[in-house]
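Enquirer: I need the structure of the sequence given here:
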Amino acid sequence: MEKAGIIQWLNLIVCVLLLLEAEGSLVPLTLVENAISQGAVCLDGSPPAYHFDKGVGEGINSWIVHMEGGGWCKDVNDCLGRKKSRLGSSNQMVEDIYFSGILNNDRQYNPDFYNWNRVLVRYCDGSSFTGDVEEVDPTNNLYFRGARIFSAVMEDLLAQGLEKAENAILTGCSAGGLTTILQCDNFKSLLPSGANVKCVPDAGYFINAKDISGAHFIEEFYSKVVSTHGSAKNLPAACISKLTPGLCFFPENVVSHISTPIFVVNSAYDSWQIQNILAPGAADPSDKWHSCKLDLRSCSSDQLRILQDFKEEFEKAVSVVGDSPSKGMFIDACFTHCQTLSTETWFKADSPHLANTTIGKAVGDWFYDRSPFSHVDCNYPCNPTCQNSVSDLKDHPGI
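Expert: Predicted coordinates:
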């Protein structure tokens, strides 16, 4: 091989090594086999699973538990579609995954949490870990047991050392972000009374907005999810006592009842919500929103006005979080979905910024009480630091 070719190959190898370093560590899958006896199983009856990378040094008694996302299934046919995938069966999950972003074990990319115990709980129930139906229909063999999975996994983690936690964060992305909100107080109740426990939902603040046709598409969808999975008994009681169960799947109706400190990370132009709540296919039969939903730069002036109205609705919905020091938010104007699990958007010089601060620094400062953080971005396309954010929804199925 010529010298120029060798140099090119060496440069390529260096680039790959740097990429792997930024992506973080490769972590094996752990199956919770004893959960089967509790009926705490995925849609297909297989055991729940998680990935666990142990903490070291000063982080040995600190924990991050991340709840994986991946949408929801609203009825039997919908759930049967997930049953043979990793979103419904641990038999279909890969053995090893990379930890990055808030789960990264490299101090350079995750200075506040790199040496903590870091867990990613796999998602295979389709209800944001809220369902619990005892009966199993023999014609479809679907198990709606999300809430049992949450309990069984936490029990397993407590035995792994979570019961001695001095610091702990429950977090999650998308449907896992919603889980973080709905299970926040429950998570805190499992840990020592003196532990510093907080919740950081990412891209899980789904709002109850009408779609472009004026229909209540997402409200009807959530109502079906809650009914199919028997979720009502596992939703916050303070909300259920006032509203219908389906409405208690919306963060805006439950977050004010949460007593545990919480920090909301979200885009006001969340790409999943724009594609599935504001402009779902059913509301756009002529497909006029197709290009706009993929790239906001392709939106017409009329579509941009509708998007700005959506942002105003989002701001109103998230305002109920409040502005006390125990609450926080990082609401940027980036057209993306989920930002804490990617090193590119979590803690790098060119990551999205608000108030000259990255998401990783904002969350770290808030968690350790170094300084509060509660900021909502200006209107699209005002934030130049959004240029490197990518809207990748392959792991977050639409509805």
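Enquirer: going forward, measure contacts and count neighbours with C-alpha atoms only.
Expert: OK.
Enquirer: For the stretch 201-350 of the chain, just list every one of the helices.
Expert: 217-229, 237-240, 251-254, 271-273, 290-294, 301-318, 343-346 (DSSP state H, counting those that start in this stretch).
Enquirer: Those into JSON lines, with extra columns for mean neighbour count?
Expert: Putting those into JSON lines (neighbours: other C-alpha atoms under 10 Å) gives the following:
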{"stretch": "helix 217-229", "mean neighbour count": "20"}
{"stretch": "helix 237-240", "mean neighbour count": "16"}
{"stretch": "helix 251-254", "mean neighbour count": "21"}
{"stretch": "helix 271-273", "mean neighbour count": "26"}
{"stretch": "helix 290-294", "mean neighbour count": "17"}
{"stretch": "helix 301-318", "mean neighbour count": "16"}
{"stretch": "helix 343-346", "mean neighbour count": "24"}
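Enquirer: Let's see this one next, to set against the first:
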Amino acid sequence: MKVMVVVMAMVLWILFFFTTPSYSYLYSREGLHGFEDLNLTELVYSSRMLPTSTGSNALPPPLMIPLTLIQGAAAKGAVCLDGTLPGYHLHPGYGSGANSWLIQLEGGGWCNSIRNCVYRKTTRRGSSTYMEKKLPFTGILSSKAEENPDFFNWNRVKLRYCDGASFSGDGQHEASKLNFRGQRIWLAGMEDLMSKGMSRATEALLSGCSAGGLASILHCDEFRELFPATTKVKCLSDAGFFLDAIDVSGGRTLRNMFEGVVRLQGVQKNLPQICTNHMDPTSCFFPQNLIASVKTPLFLLNAAYDAWQLQASLAPPSADPHGSWHDCKSNHAHCSASQIQYLQGIKCSML
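Expert: Take a look at the predicted model:
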């Protein structure tokens, strides 16, 4: 198994704090405990990719790609939290990229309780009813050669995220009318795309950001198995390397939340058996315990000082009731020596 790791250093952490708007609303009681909104990483990337200039020097608008609902999905039980059809956005490739495919798994947090999942199904993260009918294709999905020289003419797909368990759950809660069908959505999406030409791919890349980045690790080898041995297949996890780390209070905020996701949504049955044979299911939802067994070439891209994990997992308000980390989280220049030492330890854990 080949894993390439790129850990972005302190400069990107500095860049984050000085170039992005405030998203403090993400850490409300509802958002923090359910993680059901966009992960901070994805919000930052999205805000940077959209054109902001006005007037004669304005950048041309990005390509807007319509939503395609997977019509046969319901018969397979592959539905969003609220029972609506899942979907994706597809822009066909051409020329040298006609038989090359890039799949991006959308991110957007998780839901770990009935309450949080019931809320989530009233949003685009749990129902296709509320999804945008068109999405801008930017960054790695861009159709502009100058922005995206490697993939601009590939078949590019964004698979929408509406289950809340990184495309990995399989269960339901009848009393609350909740469908935990992430694994089935993944399978239905891949089956539909294979019927639309992906089966003829000569090269294919599975990517994802944040919760979608975790999904790209979980499904990497499954993706490889869709294709013949002659197809070149690789995976990319962007900001999806979530650590099973001790928070600043000595607790495990993210582990507790992931445990709720795994139990509630029936994720255990879809986790790699090579991991669950010797570790508990929650541990096998963390990338650090998965990557050694991934056989397909896997590229990991993650900030060394991951701002989202610092805000929501390592030093959330629940672990820092007196706010001693507030200034440090807002500006690294305000971190104490002991806080810097803690952050250095987290960076080493990434490596």
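Enquirer: hang on, the earlier thing: what's the closest of the helices of the stretch 201-350 of the first structure to C15 of the first structure?
Expert: Across the helices of the stretch 201-350 of the first structure, C15 of the first structure has its closest neighbour in helix 343-346 (15.1 Å, C-alpha to C-alpha).
Enquirer: thinking again about what came up before, I331 of the first structure is nearest to which of the helices of the stretch 201-350 of the first structure?
Expert: Relative to I331 of the first structure, the nearest member of the helices of the stretch 201-350 of the first structure by C-alpha to C-alpha is helix 301-318, separated by 8.7 Å.
Enquirer: Name the surrounding residues that touch that closest one.
Expert: With contact meaning C-alpha atoms under 8 Å, 6 or more residues apart in numbering, helix 301-318 of the first structure is reached by 205, 207, 209, 252, 268-269, 278, 292, 296, 376, 379-380.
Enquirer: before we move on, back to that, and L20 of the first structure, which of the helices of the stretch 201-350 of the first structure is closest to it?
Expert: helix 343-346 (10.9 Å).
Enquirer: Report the aligned residue range of the second structure for whichever helix or strand comes after that closest one.
Expert: On the C-terminal side of helix 343-346 of the first structure, the closest following helix or strand by DSSP states H and E is strand 353-354. Under TM-score structural alignment, there is no match for strand 353-354 of the first structure anywhere in the second structure.
Enquirer: What of stretch 279-287 of the first structure?
Expert: Across the second structure, the stretch matching stretch 279-287 of the first structure (TM-score structural alignment) is residues 315-323.
Enquirer: List the buried residues for that stretch?
Expert: Of all the residues in stretch 315-323 of the second structure, those buried under the rule 16 or more other C-alpha atoms under 10 Å are 315-319.
Enquirer: Could you name the specific helix or strand carrying K158 of the second structure?
Expert: strand 155-159.
Enquirer: how about the helices of the stretch 201-350 of the first structure, which one is nearest E135 of the first structure?
Expert: Checking the helices of the stretch 201-350 of the first structure against E135 of the first structure by C-alpha to C-alpha gives helix 217-229 as the closest, at 10.9 Å.
Enquirer: So which elements touch the strand holding K158 of the second structure?
Expert: Using 3 or more C-alpha pairs under 8 Å, 6 or more residues apart in numbering; DSSP states H and E as the contact test, the elements touching strand 155-159 of the second structure are strand 87-91, strand 100-105.
Enquirer: how big's the offset between the first one and the first structure?
Expert: Its aligned residues in the first structure lie a mean 0.6 Å from strand 87-91 of the second structure after superposition (mean C-alpha distance after the TM-score superposition for the first structure).
Enquirer: In the first structure, which residues correspond to that strand?
Expert: So strand 87-91 of the second structure is aligned with residues 49-53, judged by TM-score structural alignment.
Enquirer: Report the buried residues of the matching stretch.
Expert: Buried, per 16+ other C-alpha under 10 Å, within stretch 49-53 of the first structure: 49-53.
Enquirer: farthest-separated two in the residues you listed?
Expert: A49 and D53 (13.6 Å).
Enquirer: Assign a three-state SS to L29 of the first structure, would you?
Expert: Following DSSP: H, G, I helix; E, B strand; the rest coil, we place L29 of the first structure in the strand state.
Enquirer: That one contacts E95, doesn't it?
Expert: Yes. Proximity of L29 of the first structure to E95 meets the contact threshold set by C-alpha atoms under 8 Å, at 5.1 Å.
Enquirer: Just give me the residue right at the centre of the first structure.
Expert: C173 (1.1 Å; C-alpha atoms, centre = their mean).
Enquirer: Touching, that residue and M67? I think so.
Expert: Yes. At 6.8 Å, C173 of the first structure counts as touching M67 under the criterion of C-alpha under 8 Å.
Enquirer: what do we get in the first structure for F152 of the second structure?
Expert: In the first structure, the residue equivalent to F152 of the second structure is Y114, according to TM-score structural alignment.
Enquirer: For its match, give its distance to V318 of the first structure.
Expert: 29 Å (C-alpha to C-alpha, to the nearest Å).
Enquirer: Give the aligned equivalent of Q288 of the second structure in the first structure.
Expert: Correspondence of Q288 of the second structure to the first structure, assessed by TM-score structural alignment: E252.
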